[in-house]
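Undergrad: Structure for the following, please:
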Amino acid sequence: MTTPWLHPKTKVYYFRKGVPLRMQPLLGGKKLVQISLGTKDPHEARAAHILMAAEVAKDWAALLEAPRDLPVVPVKMDKKALVTMAGEMYDAEIKKHENGEGPSDQWRKKLMRLQRALPPEERDTDQPLPFTTGWAFSPGRNAILIIGDEIRAFLLSRGIKLTWDCHVLFAQYAASALAQAYRVLERRAKGDFRPDPDRERFPKPVPGTTWQALFEVYCVERKPKASSLKRMRGVLTAFFEFLGHDRPGLVTDDDAIRWKQKRLKEVAIQTVRDADIAHPRALFRFAKANKYLPTNPFADVTVVIKGDKRYDRAGNVKNTRELEYRPEEAEQILRASLVPCGPRMTEEGAAARRWIPWLCAYTGARVNELTQTRAEDIKQMRSRNKKKLIWMIHITPEAGRVKDDDERDVAIHPHLIEQGFLDYVKSREGKCLFYEPSRSRGGTPAHPQYAKVGERIAAWIRSDKVGITDQRISPNHAWRHLVRSQLLDAGIQEQVINGIDGHQAKSVGQKYGRIWPEVSLRAISRIPPYEVD
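TA: You can find the predicted model right below:
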């Protein structure tokens, strides 16, 4: 049995205990626990030491039994946050017995059991109570003795471990909240169901109490797209699992740095910058702007790695080759698209393999803008002078996901028409061109069926059937780079190219004007036809 240790300089007594080897990893490698007992009186120190030893023993037992992702570093919370959590315990107790069941004397017994944990002005009796005076037997410490297990269970359910002083203060507030709940439940057991006017003393949890609640508010206002929503939720889930709690208000600048350093060891720097840091930063920026949180711990976090020759100053990977397909690679893919598919391939799958590479090569559109195309999106539009009908692909958010929700029309290259693309479109009247919705296997808005078609095309290009295995280029996106280079080489204006491939205008002036069908056809036709066997 350890005894209080007297600090030689401050003359304050401490609780000191060596940490067993099996506990050291759970306590951040600590070999010794040392906690101030807050008193210079030896008698108070001995009483406080017994209480502290019992608490430490319970903490260690809980850590050994708890999942390993729970926090082992205690956090400090302000008084308002502690009272808010005490209010949550009050609400939970009231809700559990909201119908007033049971005899009233059960609540009176529970209330009397709590008297030692309440300050004198909140007690229901004037009689002297044992163990209610002195620092070692303050209301908070008495509350730990009486309802310590309930407090521990509540904090454990929220993944929170408080510093010792916060733990004692929270125990006092929790005891007061439960005493108030017992008084209300006693009245209800007697048939009095009037609302508790003192409930308002507890601050109401704001939407940012948990990151999930804050994220819901964020989504209602910002309305992120399904794909962004899925990725952001995944990053935030992983981040708060890493911390071991779900409270944005407890996140510190050090937490953000630790998260960054962890992820840099696991994934590419662009992923850390564009997802692991960007998504929490966006949520905390929103929380700060809307007064849910006072600070944004990710505000100044950067991920530039100086001295690493693989990356530029912005953290982008330096590529050692061009991002577009070389002529022989483009022809290799287009040649493979003409090979008939096996009998097990669906009609839509075979059509996607046949036409998507050619559409990418002659439009520069994003692959999913093409895989989501419906037969009705292939239509004729009149030229400006109304003398000519021009076949166009209508790229619209109505068919699926389009970046920035900007619809546009792109002329169909004459070589595609020569190959019979319009005949295939006619055969799919009233349907999607490259997938059958009735054969969906659980597609979601975040990962729709047409996106899977694009993924299968990319996998096919990487496979032995085509053989484009260079990992430095993107199988589907490389077409966009190639088409843009071809149009620039043909002298097409950048504003026209942006209107064709869907890039944003660089200036307000470029946003003026419309790319007429004949302008689009004239530009697209400058891409030389591919001649493959």
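Undergrad: C-alpha only now, for contacts and for neighbours.
TA: OK.
Undergrad: Which parts of stretch 236-254 count as buried, going by neighbours?
TA: Using 16 or more other C-alpha atoms under 10 Å as the burial criterion, the residues of stretch 236-254 that qualify are 236, 239, 240, 242, 243, 244, 245, 246, 247, 248, 249, 251.
Undergrad: For the last one, which non-adjacent residue is spatially closest?
TA: Going back to what we said before, that points to residue 251. Closest residue to residue 251 apart from its sequence neighbours, by C-alpha to C-alpha, 6 or more residues apart in numbering: residue 297 at 7.0 Å.
Undergrad: follow-up on the earlier one: show me which pair in the buried residues of stretch 236-254 is furthest apart.
TA: Between any two of these, the greatest separation by C-alpha to C-alpha is 15.4 Å, found for 242 and 249.
Undergrad: Now the second one, please; I'll put the structures next to each other:
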Amino acid sequence: MARPIKRGTSANWLLKVRVPSDIVDKVQGHVVLPIGGRRTPVAISAGYVEVSLRTSDPDEATLRYAEAHSALLKHWEAVKAGPQPLSKRQAVAVSADAYRERISEIDDADAVTRREAMNADFDKFIVERAESESEERDQLVQSWFEEVIAEQGIDFIAVIAAVLPGSVPPDQEDLALESRYGARVDAALALRGIQSDDASRPSLLREFRRSELLGSKALGRMLEGDFSDEEKPAYFPAFEPPPPPADAAPVKQPQSPRDGDAMSIAQLFEVMREAMLEYVKPSTLRRYQSTIQKLSEFTDHADFRTLTRERIKEWIKHRTSEGISKKTVRNNDLVAVQSVLEFATTDDGGERLKENPIKGLKIKLPRRTKPDHDSRLRHAEIVSILNAASAVKIGGRYPKSSAGNRWTPWLAAYSGARIQELVSLEAEHIRNEGGAWVMDITKTKTDEDRTVPIHEHLIELGFLDYVRSIGKGPLFIDPPEISGRTETASRDASEVRASGVAVFIRSKAKLRPNVDPNHGWRGTWKSIAASFGIEDRYRDAITGHTPGTVGRKYEKPTTTELVEAMKSFRRYQL
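TA: Next up is the predicted model:
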């Protein structure tokens, strides 16, 4: 029987549970569990979930264990069941957590003080905005916007979009909604033992925002002594999980094949995954898995050897009819299926196919009506981005995220590195080699680490001082206990943080609509470096681009050479 345990000399009891073997490949990161009345992000590590129950009393530990273990079992079932569509009623029911989280601030004296100050500032802003002349109004709004973002974090754009309709572009609002509420939605669903499908996501995020704002209004009344709607039971319905379809036919599940038995493409993929783990990036295999599972279900788990070119074309039409763009189907789905079927023709794949039935199959995309734009940043855009980054004050609700807004644009400007690579940096990655400061970029698109010199201007600006203030660990990603991210979050933390930087830059800098505020630095840095006479092999090594010829691969520059090359890159003049 599962029960709490103790370890070493610790007085507190622990929960330690093994991840079920049938889903061990699907769970990673964190899961949120109720521990002593608090929602606690718990790491999933080495196939186990382990967390302190925060009590030395055996009876209390038993109660806490039972509650947390029950939530964990619900989470396992949700993972096994897969994403489910949620109705409006269910989305509203789940969003009650945001309402209760906000009004719970009434019991936190510091939170009450902050809330009262924020309410007073907002009331003052509304009065000044109403009394200001039209030409002053835009400047007043911009000033207030910057102050609030500096205090609350860039994801507060999601709230501003609701309070001041039309003030935030839709794409920025969507990114901010995911950044602010995504992890909390995932946690709320996990505690109810369910995962939502992609179509339900926007509704859930917006309901969480609406409930948080309702909670803010209720909290305001509570601060004035009115506790009449503390729970607001009439507004939020009880959550009822989606029932299985009453008349649905049993889903045909693929069975583990014996030699000579039929094998679905999903089963073939499992064979491929085992054989190719050392050669294919885990992220690629995870991406393929979702696509292959969808195809297997579409074909009722038929033997992959019966799949014809026409059958795959039917599936492609089915995917596009679901609203998936042709470009996505071509670049993601078709590539995955091509790879798995091609594997079946190889020795590693047991030569189960003589030839790939969809070899050469292509999806035509609409002809471009406009030529590709120049993806490089113009001088005015560079100045605008770097000035915006320099103005960031590190701190607030998400201190490391704000530090990412402060430093990653500058780091990209002097390295051409991808923002997602930079937000993944840890303090240990910044080191001194031979008297020169460098950064080790370890999370790269190609899975190949590289060492990049840190420009002297960055040191003068205080980047090393910030690194020293962190000591160890991530520089730009807040821990789960602050960010609230869980294992069920749909994107990796570095992806979310990189998107957050893009939202920040879009909200602060003046950019052309078709310029990528993150990726634009790569071409920009290489172009500027070339103008300063930095050799192309040094430019490729610093940005992580593959050398153009086989011979160049034997000319990999040393760190000393890269440091000398970086000295030729002149500092930006703002």
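Undergrad: one step back: okay if I get the buried residues of stretch 236-254 of structure 1 as a markdown table plus distance to residue 390 of structure 1?
TA: A markdown table is the format used below for the buried residues of stretch 236-254 of structure 1 (distance: C-alpha to C-alpha, whole Å):
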| residue | distance to residue 390 of structure 1 |
| --- | --- |
| 236 | 48 |
| 239 | 52 |
| 240 | 54 |
| 242 | 56 |
| 243 | 58 |
| 244 | 60 |
| 245 | 59 |
| 246 | 56 |
| 247 | 57 |
| 248 | 55 |
| 249 | 58 |
| 251 | 58 |
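Undergrad: Just to confirm, what residue in structure 1 is aligned with residue 334 of structure 2?
TA: In structure 1, residue 334 of structure 2 lines up with residue 277, judged by TM-score structural alignment.
Undergrad: What's the match for residue 501 of structure 2 in structure 1?
TA: By TM-score structural alignment, residue 501 of structure 2 lines up with residue 457.
Undergrad: Please determine how far that match is located from residue 510 of structure 1.
TA: The spacing between residue 457 of structure 1 and residue 510 of structure 1, counted by C-alpha to C-alpha, to the nearest Å, is 34 Å.
Undergrad: Looking at those two, which one has more neighbours?
TA: A count of neighbours by other C-alpha atoms under 10 Å puts residue 457 above the other of residue 457 of structure 1 and residue 510, at 22 against 15.
Undergrad: Can you list the buried residues in the helix or strand hosting the more buried one?
TA: Secondary structure from DSSP states H and E places residue 457 of structure 1 in helix 449-462. Neighbour counts over helix 449-462 of structure 1 (16+ other C-alpha under 10 Å) mark 449, 450, 451, 453, 454, 457, 458, 460, 461, 462 as buried.
Undergrad: So the match of residue 334 of structure 2 sits against residue 261, correct?
TA: No - counting by C-alpha atoms under 8 Å, residue 277 of structure 1 sits too far from residue 261 to count as a contact (10.8 Å).
Undergrad: which one of those two has more residues nearby?
TA: residue 277 (25 against 13).
Undergrad: got a list of what that one touches?
TA: Going by C-alpha atoms under 8 Å, 6 or more residues apart in numbering, residue 277 of structure 1 touches 260, 298, 301.
Undergrad: Among the residues you listed, name the buried ones.
TA: Among the contacts of residue 277 of structure 1, the ones that count as buried by 16+ other C-alpha under 10 Å are 260, 298.
Undergrad: mind listing the helices in the stretch 101-250 of structure 2 by residue range?
TA: In the stretch 101-250 of structure 2, the helices defined using DSSP state H, counting those that start in this stretch lie at 109-131, 134-152, 157-163, 170-191, 201-223.
Undergrad: ok, which stretches of the stretch 201-350 of structure 1 are helices?
TA: Remark: helices assigned in the stretch 201-350 of structure 1 by DSSP H, counting those that start in this stretch are 211-222, 226-243, 253-264, 269-271, 278-289, 327-337, 347-363.
Undergrad: among the ones you listed, which is nearest residue 424 of structure 1?
TA: helix 347-363 (8.3 Å).
Undergrad: Only the buried residues of that closest one, if you could.
TA: 348-363.
Undergrad: That one corresponds to what range in structure 2?
TA: The aligned range for helix 347-363 of structure 1 is 399-415, by TM-score structural alignment.
Undergrad: just to revisit the earlier point, same list (the helices of the stretch 201-350 of structure 1) but as CSV, adding distance to residue 414 of structure 1.
TA: Formatted as CSV, the helices of the stretch 201-350 of structure 1 follow (distance: least, C-alpha to C-alpha, whole Å):
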stretch, distance to residue 414 of structure 1
helix 211-222, 42
helix 226-243, 34
helix 253-264, 48
helix 269-271, 39
helix 278-289, 43
helix 327-337, 16
helix 347-363, 9
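Undergrad: quick one, which of those is nearest to residue 532 of structure 1?
TA: Using C-alpha to C-alpha, the helices of the stretch 201-350 of structure 1 put helix 327-337 closest to residue 532 of structure 1, at 5.7 Å.
Undergrad: Okay, angle between the closest one and helix 449-462 too, please.
TA: Here the directions of helix 327-337 of structure 1 and helix 449-462 differ by 120 degrees (axes from the mean of the first three to the mean of the last three C-alpha atoms, to 10 degrees).
Undergrad: so helix 327-337 of structure 1 matches what in structure 2?
TA: Going by TM-score structural alignment: helix 327-337 of structure 1 matches residues 379-389.
Undergrad: The matching stretch vs structure 1, average distance?
TA: Here the mean offset of stretch 379-389 of structure 2 against structure 1 after fitting is 1.4 Å, by mean C-alpha distance after the TM-score superposition for structure 1.
Undergrad: I'd guess residue 49 of structure 1 is in a strand, am I close?
TA: No - using DSSP: H, G, I helix; E, B strand; the rest coil, the secondary structure at residue 49 of structure 1 is helix, not a strand.
Undergrad: Next, count neighbours for residue 550 of structure 2.
TA: Other residues lying near residue 550 of structure 2 total 9 when counted by other C-alpha under 10 Å.
Undergrad: so what's residue 486 of structure 2 closest to, chain neighbours aside?
TA: Excluding the flanking residues, the one nearest residue 486 of structure 2 by C-alpha to C-alpha, 6+ apart is residue 30, at 4.5 Å.
Undergrad: err, residue 563 of structure 2, not the other one
TA: Closest to residue 563 of structure 2 by C-alpha to C-alpha, 6+ apart is residue 453, at 5.4 Å.
Undergrad: Settle this for me: that neighbour is touching residue 441, isn't it.
TA: No - contact criterion C-alpha under 8 Å: residue 453 of structure 2 and residue 441 do not qualify, at 10.6 Å.
Undergrad: which one of those two has more residues nearby?
TA: Using other C-alpha under 10 Å, the more surrounded residue of residue 453 of structure 2 and residue 441 is residue 453, with 26 against 23.
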